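# just coords:
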């Protein structure tokens, strides 16, 4: 009787293992397997943020620091890349809905976003600055002077959050061009734009005729930027991070940075004092 029970138990266990194996075979494909199967990485970007994601004037081709990093990552992963242009607010919604696989648009890494999304390793380090009118600095000496001032930007960015915290009045845009943002400060429709130092430095060089400058005394919020993906797509993150590591090692990221940021290597973290 004991022998019979033992054989029955072993037979039952074997059957369960067989069913378990079949069950595993029917498991849904991972995020990376789906991307690999279709052979395409779908990435959200704005197409309006110089020098991160913009269209060349001569050819209208989409390019920029983030865009070219994504192109190289896709190439090394043997994938085609499809860019979908949209405002920042739509990028996060599109990630959660699965409309896009990732977003790349100088997107800052912070704890609030890390709770809801996943990030690749960072490939840009910078800090916050303030574009103001050149002739009077828009009446701003420190961040405390933002109270009551008209701050331009998109409502969900970390920079607009900072403006709100200091009591500024929001003037929001829907995927507007750099020229519109900067011209509005110059003519007094708005007073200040809080944003990334490198982005604002380069944007100002394109419009030297405008009455705008980067505030000489305001530096804040050291930041990092990376590609952002839907929470839990760690297999995709692992693949992308592997390629990013190769690109750092062989100097590709540094070269792209210097190309798009006027010779500056934004892939290296700076040691600066901040407010």
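Right, received. Where do you want to start? Every value quoted in this text rests on a predicted model; they were computed, and no experiment measured them. Numbering: from 1, shown residues only.

# Please make it C-alpha for all contacts and neighbour counts, starting now.
Fine.

# what number of residues lie near residue 158?
Burial of residue 158 is recorded as 19 neighbouring residues (other C-alpha atoms under 10 Å).

# which ones are touching it?
Contact analysis of residue 158 by C-alpha atoms under 8 Å, 6 or more residues apart in numbering lists residue 108.

# next one: residue 142
217-218.

# Could you do the one 10 residues further on as well?
Contacts were defined as C-alpha under 8 Å, 6+ apart; by that measure residue 152 touches 160, 170-173, 181, 190-194.

# Then residue 261?
Taking C-alpha under 8 Å, 6+ apart, one finds 51, 198, 202 in contact with residue 261.

# Just put these in JSON lines and tack on distance to residue 232.
Below are the contacts of residue 261 laid out as JSON lines (distance: C-alpha to C-alpha, whole Å):
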{"residue": "51", "distance to residue 232": "30"}
{"residue": "198", "distance to residue 232": "31"}
{"residue": "202", "distance to residue 232": "35"}
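
# Mark which of these are buried, thanks.
Buried members of the contacts of residue 261, scored by 16 or more other C-alpha atoms under 10 Å, are 51, 198.

# So which of the contacts of residue 261 are in strands?
The strands, defined by DSSP state E, take in nothing from the contacts of residue 261.

# ok, second structure coming up, stack it against the first:
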């Protein structure tokens, strides 16, 4: 009787172990079917490309574009606000998979990361208070000028030392919201930054700001990825090309800008 009970106990142990192993195998198979996730780094104050609405939700042109691409690639997407001044480090340390937030394609950045094809053109404009005596870049001589730290605006300004060398001071801030606030209260006398961003905020306060005719050059936006993520870059570009062809990118552009400005 004792041997019979011992045999039954052993058999039950083996059976339960088999069930547990089968259960683990099922979970693994289910895990294999889970969608791949891409983590997108952005500056969540960069309206209208990527920013928080009154409810704290991340919205914007680039956010909508990224969601559409993820949907077409059957991927889950996560948006991660980052320090814009450290964006390449965040990307190459694999804390994020893409930088998608009005990222200008520059020679210096091309040395560190890969880019999609350009999807939008932009200019670096000069914004002043309405009624300002600043009408040209030459009028910036002796003035305090502000811009966003780590932005392509800094590169654009550095490319024209004959102009920036005449400034009284060049101040950098965490984001363009802060820079425009400084302009509003007179701590800076002009702001240099992305046209698509600055004009968005200008339109929210009609009559407060004005853009002068001179600018610090044209540029193009692209999506940044790690140089070794060639397969992901190919999938991304394929989705972007398809969205351009079927009119989806134009639809998203009209939602945010009132017209199709996608390249």
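Yep, it's here. Remember, it's a predicted structure, so these values are computed and weren't measured experimentally.

# from the contacts of residue 261 of structure 1, which is closest to residue 9 of structure 1?
When the contacts of residue 261 of structure 1 are ranked by distance to residue 9 of structure 1 (C-alpha to C-alpha), residue 51 comes first, at 66.8 Å.

# Structure 2: which residue goes with that closest one?
The alignment partner of residue 51 of structure 1 in structure 2, by TM-score structural alignment, is residue 48.

# which one in structure 1 is aligned with residue 123 of structure 2?
Checking TM-score structural alignment: residue 123 of structure 2 goes with residue 127.

# Quick check: residue 200 of structure 2 touching residue 47?
Yes. Using C-alpha atoms under 8 Å, residue 200 of structure 2 is in contact with residue 47, at 7.0 Å.

# measure residue 252 of structure 2 to residue 40 of structure 2 for me?
18 Å (C-alpha to C-alpha, to the nearest Å).

# can you check residue 69 of structure 2 too?
12 Å.

# neighbour count winner among these two?
Neighbour count, other C-alpha under 10 Å: between residue 69 of structure 2 and residue 40, residue 40 has more, with 24 against 21.

# Show me which residues of stretch 162-172 of structure 2 are buried.
163-164, 167, 170, 172.

# between the residues you listed, which is closest to residue 52 of structure 2?
residue 172 (21.9 Å).

# Surely the closest one is in a strand?
Yes. Judged by DSSP: H, G, I helix; E, B strand; the rest coil, residue 172 of structure 2 forms part of a strand.

# Just give me the neighbour total for residue 8 of structure 1.
12.

# ok, now which ones touch the closest residue to the match of residue 51 of structure 1 other than its chain neighbours?
With sequence-adjacent residues excluded and distances taken as C-alpha to C-alpha, 6 or more residues apart in numbering, residue 48 of structure 2 is closest to residue 60, at 5.1 Å. By C-alpha under 8 Å, 6+ apart, residue 60 of structure 2 lies in contact with 47-51, 256.

# if I line the two up, what does residue 60 of structure 2 land on in structure 1?
Using TM-score structural alignment, residue 60 of structure 2 pairs with residue 64 in structure 1.

# And for residue 37 of structure 2?
By TM-score structural alignment, residue 37 of structure 2 lines up with residue 40 in structure 1.

# got the contact list for the residue nearest the centre of structure 1?
For structure 1, the residue nearest the mean C-alpha position is residue 107 (2.4 Å; C-alpha atoms, centre = their mean). Applying C-alpha under 8 Å, 6+ apart to residue 107 of structure 1 gives the contacts 225-228.

# Tell me which two of those residues sit farthest apart.
Top of the distance list for those (C-alpha to C-alpha): 225 and 228, 9.0 Å.

# What are the boundaries of the helices in the stretch 1-150 of structure 2?
Applying DSSP state H, counting those that start in this stretch to the stretch 1-150 of structure 2 gives helices spanning 2-32, 61-72, 87-92, 107-110.

# Run the contacts of residue 60 of structure 2 past structure 1 and keep the common ones.
Compared against structure 1 with both residues aligned by TM-score structural alignment, their matches' C-alpha atoms under 8 Å, the contacts of residue 60 of structure 2 retain 47-51, 256.

# Run a quick check on residue 196 of structure 1 versus residue 128, I expect a contact.
Yes. Look at residue 196 of structure 1 against residue 128 with C-alpha under 8 Å: they come within range, at 4.7 Å.
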